[in-house]
Structures are given as C-alpha cells and as structure tokens.
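Trainee: one predicted model, sequence on top.
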Amino acid sequence: MSYYKMSARDRIIVIGAGSTGSSVAYNLKRATHSEVVLIDKGGVASGMTSFSTAIVRTHYSNEVVAKMAFESRKFFEANRETLRFYKTGMVTVVPSALRKRMEDNVDMLRRLGIREEILEVKEASKMFPWLNFDADEGVSYEPDSGYADPVSTANFFARKAMDLGVKFLREEVHRIENTQGQAKIVLRNGKEISGASVILCTNIWTNKLLSQSGFAKGDLLPLKVSPHPVVIYKRPNGITGLRPVVNDLANRDYYKPEGESLLLGGNLRSELDEADVDPDKPPPQVPFNYIADYSQRISNRIPAMGNAGFHSAYYGMYDNTPDLHPIIDSLASLGLPNFYCCVGLSGHGFKLAPSLGEIVSHLVTGEEDPALEYFRLSRFKEGKSIFKGYEGIGTVG
C-alpha cells in the first residue's frame, strides 16, 4: 500500500529536520506509541542548522532558559564523541554598567548548579593572557561550556529517531491545512499526508509556509528573518589550539574557536535583529567594510588577531521573535487546532535542541511543563515578553 494512503490515526508529522526538528521527532517517538514522520525538503541538517556556530553555553539571564541550557549541555557532554563536543570553557565580558547585572546573573546560575565564577580583571588576564580587558569591565568564566558540531548533532537525533521507528521523508511541504478535524500537509508534488498532529519546526521558513497556506500577512506569527554575518579567520601562531569561546557583551560580539586553527566571529548587535528578509533570498555576501570593522574590534579584544588571516565570511539567518525567545505552542489561535510549533528560536535553537525536543513532546502529549507557559504565543499580545537581562545586546538571552 502506498505510504501516502496509510491510516492517519495517531500519526504525528514533524516538519523540519534541523537539530530542533530531529530532537522533537526523537522525543515524540520516545514519549508516544504514535507513528512519527519527520519530513524535510533538503534532508537532515540541510537548513539553518548547517550554518550554526554551534556554541554550547549556559550563561542565560533568565532561569527557565538557563535550566534548559544546563540540561542540554549535559546531553552534549554525555554524547561528546558523537556530537563532537569540545569543552573549551567560555569567557563572558560585560561593560562596567552591567557588572552588577552579571554578578546577579552568575548568582542565579550557581543556584541552579551551573559552574560559573566572577573573575577580577587581573585574575582573568593571568588565566587568559591572549585577551585584552579594560580595567572596569566585568568578567565571568564557565568552564564546562564549549561548542559541538551542528550537522553531527542533527544527524544523531535523526538516527536515534529512525532507530525507534520514525519515518523520514525528503519532500517539500507546500502548504498545511486543517480538514475535518485532521491535520494535513500538501507536498510540492501534490501528494497529501494527514495526521493527528503536525509540528512546525520550520525556522526561517515558517511564515512563508503559512502564507502559501492562505494566511494573510496580519495572521502570520511575530517572526522576522534576520541575517547575521559570521567572519572566519585563520588564527596566527600563539593562539592556536583549543581556546575558550569569548562572549564579548562589551563589544556586542562573540568569538568561537573552530578546530585547531580557525576562529569564527559573530555579532550580538540588536540592530541586526530588526532586519526582515525573504528566507530564500539571503544577502549575497558579507560586505568588505563590515569585515574590516569587525576585524578591528576583534583585534582590540584579542591583540594577536591583528596578524590573523582572513578565511571566509557568510550569513546565517535567525527566525527572531520580538523578545528573542522561542514560541512553543498550539496554533489553535490561527484556526489550526491540530498544529503546534517550535519556532522563533532567535539564535538559541542549537544549544537548546535537546531540551526543546522534550518540551515539545510535553506540549503534544499534554504533560505539564512550566516552560510551555513561558513560551506561549499569546505573551506578545498580552504585553508579557520574556525578560532579557542584557537589553540591547541581541540574542544573548
């Protein structure tokens, strides 16, 4: 019998096979006896996951997300060889005006059991002599953070899911419908698949899919597709090897080692989050003047990078919500009662993927989870956006 004509009863369809969607499919199969189908037009990790800088950190400014990051980091560490997780540690630097905010934040993280400490600038300079600190800056260090491989992580979840019986389809979903109490997806080839539930893990393509499904602009989700440039450098002699990630909130940048000899530089400037572009038409290339300005900033923080070689640059794209935190909720308010979403990850998706999969499984199965109230869609209309401790610094959380 054709797969497309099989019974839809109890079938759960997950659209999007990045790190989040693959985690969702895996966790749903573990939590239910349902048939679970994972579908993606390009294959596993073919979307924004493959562009992720894949930092794994726990320095978040609100307790709910910090707990998620902590649990997710445990997952990365437990599977470090397969996920290629490198525990480099992470240094966070804030301007003097945010030192008290950082100290309070670290107190909260330590209460959760997260290892992080405040460092005096002299102490930080001794520990990390290749970094340049201003005398009045605040510095913290979390030794257990680092980075992983995004494609390996998504494939890990997808393989685990398929080992449990999840079916994977490499097809493009053209539109979604709610018909006679059942969720239905219509593929680009015209074939239809129905299910009891559909979960959108569609990242930057969410509103495009809703538009193709007949939703007017005013009925779309509060999401912007924001390009974020990443510059890759060849590190000079003297700062090669494993080095900590640097979360430079003072300059609103971050720097992440890649292997033994490269360094990736990203941007935390909130003005980038206001852009909104067509997800299928990213900017063609990172402008030279941006690379020049960024190179100056990074060499101020890491003086040896003044002798670094330019390797390449690219744009990753975030699906940003107004408060830069995810939407995990039913889409019943859009007239789609059998549809759910885990979107608007705002640059946090990869590092939170293990926890996001569990939370979505709780949403679909009806299990209580305090995070579901936190990430509800209605919070924006209610004027109850999620607190960010470092306002104006973009997707720090």
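Mentor: Right, received. Where do you want to start?

Trainee: contacts, neighbours, all on C-alpha from now
Mentor: Fine.

Trainee: just checking, I239 touches P129?
Mentor: No - using Cα atoms under 8 Å as the test, I239 is too far from P129 to be in contact (10.1 Å).

Trainee: more neighbours: these two, which one.
Mentor: Neighbour count, other Cα atoms under 10 Å: between I239 and P129, I239 has more, with 18 against 12.

Trainee: residues touching D149, list them.
Mentor: The contact partners of D149, taken as Cα atoms under 8 Å, 6 or more residues apart in numbering, are 54, 83-85.

Trainee: those residues in helices, which ones?
Mentor: Under the assignment DSSP state H, these contribute L83 to helices.

Trainee: for the contacts of D149, pick the one with the most neighbours.
Mentor: Ranked by neighbour count (other Cα under 10 Å), the contacts of D149 have F85 at the top, with 24 neighbours.

Trainee: name the nearest residue to that residue, ignoring sequence neighbours.
Mentor: Nearest residue to F85, sequence neighbours excluded (Cα to Cα, 6 or more residues apart in numbering): A148, at 4.0 Å.

Trainee: now do the helices in the stretch 151-300 of the chain.
Mentor: 206-212, 288-301 (DSSP state H, counting those that start in this stretch).

Trainee: out of those helices, deepest packed?
Mentor: Neighbour counts (mean count of other Cα atoms under 10 Å) averaged over each of the helices of the stretch 151-300 of the chain peak at helix 206-212, with a mean of 19.

Trainee: and it, how far out from the chain middle?
Mentor: Relative to the chain's own centre, helix 206-212 is displaced by 20 Å; criterion: Cα atoms, centre = their mean, to the nearest Å.

Trainee: in addition, the following structure is provided for comparison:
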Amino acid sequence: MSTNRFAVIGTGTMGAQAAWQLARAGHNVTAFEQYAPGHPRGAAGGGNRLFRNIELEDAHYAPIVARAGELWANLETESGWRLRELGGALVAGPADAEETRNALAAAQDEPEAEILDVHEARLRFPSHAFDAEDAIVFDRLGGVIRPELTVKAAAGLAVRAGCELRTNTEVVEVEDLGDRVRVVSRVRGTGRAAEGAAGTAGAAAAETRTEYFDRVIVAGGPWTQHLVPQLADTLHSHQLMSAWFTGRTPQVMAGIHPIIRSNPTYLYALPTFDHMGMKLGLGFEHHPQVERPEAGPRQVIPEVMEAFQAKIRRYFPGLDPEPYRVDFYYESYTPSRHEWLGAAPGAQNVIVAAGFSGHGFKMSPAIGEIAAALAVGEQPAVDISFLARAQEAGA
C-alpha cells in the first residue's frame, strides 16, 4: 500500500465519495470541509435529488451511471442508511428533441425502462400532464435520493475507514510544487476543529496552517475556481432556485412521480419523501452566475416565480401554483456542461472534480471512485476520455 499522503478539499457531493474510496482502500487521507458534511450552502441541499438510469445529455455517461448504481448499493449497505427510494421516474420531452432522442436510445438498452406514448402516459400518470408531441420513458429503477444524508453517510464511512476529517476548516491556497502539494488552511471560529478515525476532538488550530501532501483532490463545488485559479475561465458558480408546491388534494400528491423533461421544455420535479409536497427546478436560463455562493442574492424575482408557476399550470394542473417554500443552492458549471474530472492545468498532482452543471449527484459514488483512482495514479474503471474532448470542444 502506498505511503503517500492524500488530501480531499471539500466533502460535499463528490469530495465525500472520493474520501471514502481513498480511505476504504487504506490510503492516508485528510479531508477538509469549510462547514460540515451535508451543509445546505452548496449544491447538495433541498431534501431530494433525482436518481435515473436514462441519460439525456450524453450516452458516454451510461457506464458511469451503471457503476454508480453498484456503488450506491455498497454505500447503503456499509452505512446502514436508506439513501434512495426507487419507485420509478419519468423522462419526457418533445419526441423530435435531441435530448429526448438520447433518452429513447438509452431506454432501448435498459431492460427496466418502458417507452410510453402520450395516451398511455396520461392514463398511468394522471397527476402529470404531457404535451401532445411528447415521448415518455418510465424508468422503473429510477427514484429519489436523500442528498444531505448521502453526503453525511459517505463522509462517515471515510472517517470509519481512517480518514481524518477537519470540519469548519477552510482551505485558502493550493499550490502544486512539482513533487508535492502545499495546502494552506484555517479554522473557522472555535470549537471542534478536527475529527479522526476514533472520533476524538482535535485541538483548536492556529489561524492558518500549512501542510504538504503528495496528491490533492479539489472537489469544492462552486468554490473550486477560487482554489484552482487556472480554471477560472472554465468553472463558473451559478445560483439555482427550488420551489416547493403541494396538491389541491392528497390524491394528486399520491400520484406524483419524479420527472425530468428535456429541453426545450426542461424542468425537474421531485415529490418529497412524505409525498406531501413537490420540489420543482427550472433550466439553466434561470440560474444566474454569481462570484461566490456567500454573495449570491436570495430574493425571489417575480419573473422567475412566474416561470415556475407557468410550469406548474402546464404540467401539474392538480397542484397549487403558490409555493409554500423557496430556497437557493449553488453549483459549478462549465461552458460545455461536462465536468472537469482530471488534473488541473499545469498541476498534475492536483485532481479537480468540479463543474457538474447540475447533473452529477446520481453519479457521485462513481465520480468519487474515478477521482480516487486518478489521485493514486490508476486507470479509472470506466472511460472518461469523452470529458476531455467535451471540454476542448466547449472551450
């Protein structure tokens, strides 16, 4: 086993998974988290995320999604937590749209997927409305993920396997020196600053601390470009607004399934786990860019709320179009909408996992495994060469 020291910066959606994979393989891992795993300030918030096996964006993701499904089962078994509810999910959109065609092609290769026409979909899913030109896929193994609990579960397994987890610790600088990586961090406030495999509290650190690691994984979500400035033109932070609605009757809510619609009618809608409400999210045109999540505005813009309500009236006529909750989250995007997953430019010892552009959570266990493999110098179990091609094309 390697004696190298590894650092993981950010224990959110991807970082917690990478730390778990490195630690369970017996590596010496230190994970830095500026808040605590499962915090609500980044992307992994809102109580639920969509799990689906049907890809809209790029067929090259299919092996990653398949591997993620295997690792989700491992994560649930090892942690003891039920992290997903797999009661089926819908994928819909105009039949002639590229993303819908991608979904239909993926469904042909997925034995647990059904392709439905509009008439059949309306009969089976009466709480949903469909456009006359829609094609619909029902993914029987799709469903809903508990995002905050997933992050906490992965981080907890990393600690159990020997990872040193430093919460409330902000990394302020990462520098690849060629033979090692310098990491400068500082503790936020006072109190519990570190927790190791035995669960002991660490002593309060000095204001800043400089350490050296052999390899570093930066998975800082919307903060990544500030730690890896050479990616400042590639990674951009955006604010996403989610709104929650409930049915006019309980029967309407009982019939709501998770759904994602393809462009140009894009939306995603997820029932809460108690089926008392539904979370709705809109497309990229409603995700304003922000410099840093801490500075993002959190007021509801009337025009944006009108766009939410128009989607409710069109596709969920049994729901009350007045939301009972609105909240904001932050994600990292790239121009190509494909993530950066590999070494930072000019820094071969710094592996970056960022820019998932809102579609990475279902793949997160596999992404963590890939990032861990790259950090230890191994070939990932699935092909990711298409990501580099996508970045070059989108640059």
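Mentor: The structure has been received and is ready for your questions. Fair warning: this is a prediction, and the values are worked out from it, not measured in the lab.

Trainee: work out the TM-score between the chains.
Mentor: Here the superposed chains carry a TM-score of 0.84, computed using TM-score structural alignment, normalised by the length of the second structure; 363 aligned residues with a Cα RMSD of 2.5 Å.

Trainee: before we move on, back to that, quick one: closest of the helices of the stretch 151-300 of the first structure to K234 of the first structure.
Mentor: Evaluated over these, closeness to K234 of the first structure peaks at helix 288-301, with 12.0 Å, by Cα to Cα.

Trainee: mean shift of that closest one relative to the second structure?
Mentor: Following superposition, helix 288-301 of the first structure is found to deviate from the second structure by 2.0 Å on average (mean Cα distance after the TM-score superposition for the first structure).

Trainee: what's that helix aligned against in the second structure?
Mentor: Mapped onto the second structure using TM-score structural alignment, helix 288-301 of the first structure covers residues 302-315.

Trainee: and for the residue nearest the centre of the first structure, nearest residue in space, chain neighbours not counted?
Mentor: Central residue check for the first structure by Cα atoms, centre = their mean: the C-alpha nearest the mean position is that of G349, 1.9 Å away. In this structure, G349 of the first structure finds its nearest non-sequential neighbour in T20, 6.5 Å apart by Cα to Cα, 6+ apart.

Trainee: state the distance from the corresponding residue of the first structure for E133 of the second structure to Y60 of the first structure.
Mentor: Counting by TM-score structural alignment, E133 of the second structure lines up with D136 in the first structure. Using Cα to Cα, to the nearest Å, we find D136 of the first structure at a distance of 22 Å from Y60 of the first structure.

Trainee: please apply the same query to G347 of the first structure.
Mentor: The value you get for G347 of the first structure to Y60 of the first structure, if Cα to Cα is used, is 13 Å.

Trainee: then S333 of the first structure?
Mentor: Counting by Cα to Cα - S333 of the first structure and Y60 of the first structure are separated by 30 Å.

Trainee: follow-up on the earlier one: for the helices of the stretch 151-300 of the first structure, which one sits closest to A371 of the first structure?
Mentor: In terms of Cα to Cα, the element of those nearest to A371 of the first structure is helix 206-212, at 21.3 Å.

Trainee: tally up the residues packed near the counterpart of the residue nearest to F85 of the first structure in the second structure, please.
Mentor: Under the alignment (TM-score structural alignment), A148 of the first structure pairs with I145 of the second structure. The number of residues packed around I145 of the second structure, counting by other Cα under 10 Å, is 23.

Trainee: these two touch, right, I145 of the second structure and G46?
Mentor: No - between I145 of the second structure and G46 there is no contact under Cα under 8 Å: 10.7 Å.

Trainee: before we move on, back to that, please state the offset of the match of helix 288-301 of the first structure from the chain centre?
Mentor: Centroid separation for stretch 302-315 of the second structure versus its chain: 24 Å, with Cα atoms, centre = their mean.

Trainee: which residue lies farthest from the center of the second structure?
Mentor: Outermost in the second structure, Cα atoms, centre = their mean: H119 at 33.4 Å.

Trainee: over to the counterpart of it in the first structure. Which of the three states is it?
Mentor: Superposed on the first structure with TM-score structural alignment, H119 of the second structure falls opposite K122. The local conformation at K122 of the first structure, judged by DSSP: H, G, I helix; E, B strand; the rest coil, is helix.

Trainee: rewinding a little: settle it for me: which of G347 and Y60 of the first structure has more neighbours?
Mentor: Comparing G347 of the first structure with Y60 by other Cα under 10 Å, the one with more neighbours is G347, at 26 against 22.

Trainee: aligned partner of the more buried one in the second structure?
Mentor: By TM-score structural alignment, G347 of the first structure lines up with G358.

Trainee: re the thing from before, measure the match of H119 of the second structure to F128 of the first structure for me?
Mentor: As for K122 of the first structure, its distance to F128 of the first structure is 10 Å (criterion: Cα to Cα).

Trainee: so E137 of the first structure sits right up against E103, yeah?
Mentor: No - at 11.9 Å, E137 of the first structure does not count as touching E103 under the criterion of Cα under 8 Å.

Trainee: distance from stretch 233-244 of the first structure to the middle of the chain?
Mentor: 25 Å.

Trainee: show me what counts as buried in that stretch.
Mentor: Judged by neighbour count (16 or more other Cα atoms under 10 Å), stretch 233-244 of the first structure contains these buried residues: 233-235, 239-240, 242-244.

Trainee: name the surrounding residues that touch the match of helix 288-301 of the first structure.
Mentor: Residues from elsewhere that reach stretch 302-315 of the second structure, judged by Cα under 8 Å, 6+ apart: 128-130, 243, 267, 280-282, 286, 319-322.

Trainee: cheers, nothing more for now.
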